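K.L.:
just coords:
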């Protein structure tokens, strides 16, 4: 018992000294509007152009030929399920389905169901869905609120196909509904990729703020998961005057104080997390072991994205194997112990292949994984963005099988105006595709709280903490 007390005192002493010696970050960088595209895009029109997915027959014929001529896969070890990675036994079934039953013509028509557009922002053509609500005559006074929703990796806007109609359908108990803008991240799918280094989540936040302004939305809500949650958070930090509220389904805090409190929680968990959610964070050793085991891809993509990109993107077999393994583990870590990876518990094969097709037909896998290298580098850490607090109203939807978990007390340290923190009954990392109704319900509830707060302040904007801004700098 004595050693535990001594260890706690040592951790508190070192942590307190470290935290107090760290200069508090109060200045918000004013990010420059960098031109990210090729020279030929200079002077490109700012027109918002209608877009329809129309993949040429030659691309599909080439894909089918590659699938038909795929080489024999190495058999997995006995009784390892997906713990060594994707089971090639099960992958064979998926590849056969892709080749013989998956109908791209039909799937393309479904993906074209909602209006899509492209516009050039900072040198890049940005693709997005823009779905307006259908409001019946008897509800003509309902408020229409703009909502920017953002995906991550290895997802795409395909994730939003089931949630779009839910968010844009008026509810009898709400006096508002959403007009949804769902863009493809730069370098993903039909959005152009940067041609020079430096475009990480912070810089992407500038692009999407400009997208919303171009569409005529000076104030809007933002929602995101995975990288989308990081970008959504950055938009709230850098452009608080434009953000009515931010809702995330991956609330992770990467500040120095967060690591200190997590370590202290090993000895006094009640200081960090409620007892009912203890297992989501502790024992710390088991959670760290799981992250180490499952995050090898992260390190590769953060250091050599073009190498792994070249290898994976060279074959539809490699692309499917790499991406589907993530959809298994990130949906529920227990699925890696199953022979089928649990893939069909929450998804259909058509949905999973739709997402893979977004990468294949646009050859965007390599450009998609570069976001890791643009975030995990010295320039980003020197910017101290991870130490900046968020002052606009924020909400968190906590799905039980999400990869990461930070307790409400830890999240509140960074999200100063956290008004919604909800533990949901089921679901994992790809919430919009797994549990669209649950996620949509949570977004509606969060926005209801922000709207109620507005009413309490006589429809005036909730005051925001004043922050000094530095001159534009490249970070």
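P.N.:
Thanks, I have it. What you are looking at is a predicted structure, and each value in this text was computed from that prediction instead of being measured.
K.L.:
going forward, measure contacts and count neighbours with C-alpha atoms only.
P.N.:
Will do.
K.L.:
Mind listing what's buried along the helix or strand that contains residue 90?
P.N.:
For residue 90, the element it lies in under DSSP states H and E is helix 88-100. If you call a residue buried by 16 or more other CA atoms under 10 Å, then helix 88-100 has these buried ones: 88, 91, 94, 95, 98, 99.
K.L.:
surely the fourth one meets residue 67?
P.N.:
Yes - taking contact to mean CA atoms under 8 Å, the distance of 7.2 Å between residue 95 and residue 67 places them in contact.
K.L.:
next structured bit after the helix or strand containing residue 368?
P.N.:
Secondary structure from DSSP H and E places residue 368 in helix 365-375. Downstream of helix 365-375, the next assigned helix or strand under DSSP H and E is helix 378-383.
K.L.:
so what secondary structure elements neighbour the helix or strand just after that following helix?
P.N.:
Downstream of helix 378-383, the next assigned helix or strand under DSSP H and E is strand 394-398. Secondary-structure packing of strand 394-398 (3 or more CA pairs under 8 Å, 6 or more residues apart in numbering; DSSP states H and E): strand 243-248, strand 418-423, helix 436-456.
K.L.:
Residue 7: which of the ones you listed is closest?
P.N.:
strand 418-423 (31.9 Å; CA to CA).
K.L.:
Okay, buried residues for the closest one please.
P.N.:
Quick answer for strand 418-423 (16+ other CA under 10 Å): 418, 419, 420, 421, 422.
K.L.:
residues contacting the second one?
P.N.:
This means residue 419. The neighbours of residue 419, taking CA atoms under 8 Å, 6 or more residues apart in numbering as the test, are 393, 394, 395, 446, 449.
K.L.:
Output those in JSON lines, with neighbour count and distance to residue 299 appended to each entry.
P.N.:
Shown next, in JSON lines, are those (neighbours: other CA atoms under 10 Å; distance: CA to CA, whole Å):
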{"residue": "393", "neighbour count": "26", "distance to residue 299": "33"}
{"residue": "394", "neighbour count": "27", "distance to residue 299": "30"}
{"residue": "395", "neighbour count": "27", "distance to residue 299": "29"}
{"residue": "446", "neighbour count": "23", "distance to residue 299": "34"}
{"residue": "449", "neighbour count": "15", "distance to residue 299": "39"}
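K.L.:
Pasting the second one now:
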């Protein structure tokens, strides 16, 4: 990895008034389709069978235009501390909150799609400076994936999970963290797995909400619950993963809509928050409109709908079947996540699972859905990892 051309530089988020006015104007002028033809309007998941219901979208669009406060999110980002550095000729943006605690451990948190650094802004402070003096503390680093948020958009192919993991090692080294722990979910979980498998000299251990087993394993010996998990995961990839196929094969095509239409971008992302959250009808049962709009507006203002989608083109099904993780690992399978890996399968890749949990609530976005539990689970998992590493 090349050294930075300008080192690590402070960064502040500030959208222009013209860009915010343009967003509101586009929202006001949106041309919407007719309502879905799903029968029945009673609350429940059936309302979403054809995608985001028109009434729900109209409500969120109206709030986005008239009530949402982007400046509040900018202030939170700037208060945490934002920076950029250049790695392999690509600008990488990241949040960095150093803990005041002398015993703090460096921690890198990696998001996925359709997430962003917005997934972690509400938990950074508690991880870095916990209210409970007996809880472990961390120097927290939250990078924006290449092509996401305030990181640069790659102009060539090659920025897949392997290269991103190597870039994260370089990033942590530039911050003075030769050894660190790592957490991730979704693409962040894949990158965290690659980090642990490829760079064990730097990674003390990991916590992940995604475990991907090597291919070809049998269901023989699995419990009934574990068999159900495998069936649910198989059903997801067979019947509910059209978005992934589109972004893996034609990200540029869908990208025009995602960059040109804020309503199109909102619907594309909101659909996943609805389907992948631990809710019975609407994602707003657990996640506020403001938190989801923080994420969507970040995509919009940075124009990264297409470039973020390309991570699927670069990395879909790319995890090395032979990759093994020998550093201590803590894994949590949230009940309404889209991929749940049985522990016997996970052990085939993650050779030192020191903590395994199946929380009672939560889905694909636990830091937003169940933030208090997420922080506790992450702390306890990383504490187990660090104890095992001694």
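P.N.:
That came through fine. Worth saying up front: this structure is predicted, and the values here are computed from it rather than measured.
K.L.:
which one of the buried residues of helix 88-100 of structure 1 is nearest residue 60 of structure 1?
P.N.:
Nearest member of the buried residues of helix 88-100 of structure 1 to residue 60 of structure 1, counting by CA to CA, is residue 99, at 10.5 Å.
K.L.:
Just give the closest residue to the alignment partner in structure 2 of that closest one, not the sequence neighbours.
P.N.:
Structural alignment (TM-score structural alignment) places residue 99 of structure 1 against residue 65 in structure 2. In this structure, residue 65 of structure 2 finds its nearest non-sequential neighbour in residue 24, 5.1 Å apart by CA to CA, 6 or more residues apart in numbering.
K.L.:
could you say what helices and strands the helix or strand encompassing that neighbour packs with?
P.N.:
Taking DSSP H and E as the criterion, residue 24 of structure 2 maps to helix 17-28. With contacts taken as 3+ CA pairs under 8 Å, 6+ apart, helix 17-28 of structure 2 sits against helix 54-66, helix 262-276.
K.L.:
so that helix corresponds to what in structure 1?
P.N.:
Under TM-score structural alignment, helix 17-28 of structure 2 corresponds to residues 57-68 of structure 1.
K.L.:
cool, and stretch 335-349 of structure 2?
P.N.:
Aligned by TM-score structural alignment, stretch 335-349 of structure 2 corresponds to residues 400-414 of structure 1.
K.L.:
Show me what that stretch is in contact with.
P.N.:
250-253, 258, 261, 272-274, 277, 280-281, 330-333, 387-390, 418, 421, 423-429.
K.L.:
Name the residues of it that are buried.
P.N.:
For stretch 400-414 of structure 1, by 16+ other CA under 10 Å, it's 400-408, 410-414.
K.L.:
How far off centre is it?
P.N.:
Taking CA atoms, centre = their mean, to the nearest Å, one finds stretch 400-414 of structure 1 lying 15 Å from the centre of the chain it belongs to.
K.L.:
Likewise for stretch 54-73 of structure 2?
P.N.:
Distance, centroid of stretch 54-73 of structure 2 to centroid of chain: 22 Å (CA atoms, centre = their mean).
K.L.:
Then stretch 3-20 of structure 2?
P.N.:
That offset, for stretch 3-20 of structure 2, works out to 21 Å (CA atoms, centre = their mean).
K.L.:
Straight-line length of that stretch, end to end?
P.N.:
One end of stretch 3-20 of structure 2 sits 36 Å from the other (CA to CA, to the nearest Å).
K.L.:
ok, residues contacting that stretch?
P.N.:
Stretch 3-20 of structure 2 is contacted from outside by 71, 74, 77-78, 81-88, 174, 301, using CA under 8 Å, 6+ apart.
K.L.:
out of these, who has the most neighbours?
P.N.:
Highest neighbour count within the contacts of stretch 3-20 of structure 2, by other CA atoms under 10 Å: residue 84, with 24 neighbours.
K.L.:
aligned partner of that one in structure 1?
P.N.:
Looks like residue 84 of structure 2 aligns to residue 118 there (TM-score structural alignment).
K.L.:
Leaving out sequence neighbours, find the closest residue to that match.
P.N.:
Residue nearest to residue 118 of structure 1 in three dimensions, not counting chain neighbours: residue 127, with 4.5 Å by CA to CA, 6+ apart.
K.L.:
so after the one helix or strand the one you found maps to, what's the next helix or strand?
P.N.:
Counting by DSSP H and E, the element that carries residue 127 of structure 1 is strand 124-131. The first helix or strand that comes after strand 124-131 of structure 1 along the chain, using DSSP H and E, is strand 143-150.
K.L.:
coming back round to it: does anything pack onto the helix holding residue 90 of structure 1? Which helices or strands?
P.N.:
Here helix 88-100 of structure 1 touches helix 57-68, going by 3+ CA pairs under 8 Å, 6+ apart.
K.L.:
mind listing what's buried in the helix it packs on?
P.N.:
60, 63, 64, 67.
K.L.:
from those, which single one is nearest residue 221 of structure 1?
P.N.:
Nearest to residue 221 of structure 1 out of these is residue 60 (CA to CA; 37.6 Å).
K.L.:
and the gap between the closest one and residue 362 of structure 1?
P.N.:
The span separating residue 60 of structure 1 from residue 362 of structure 1 equals 12 Å under the rule CA to CA.
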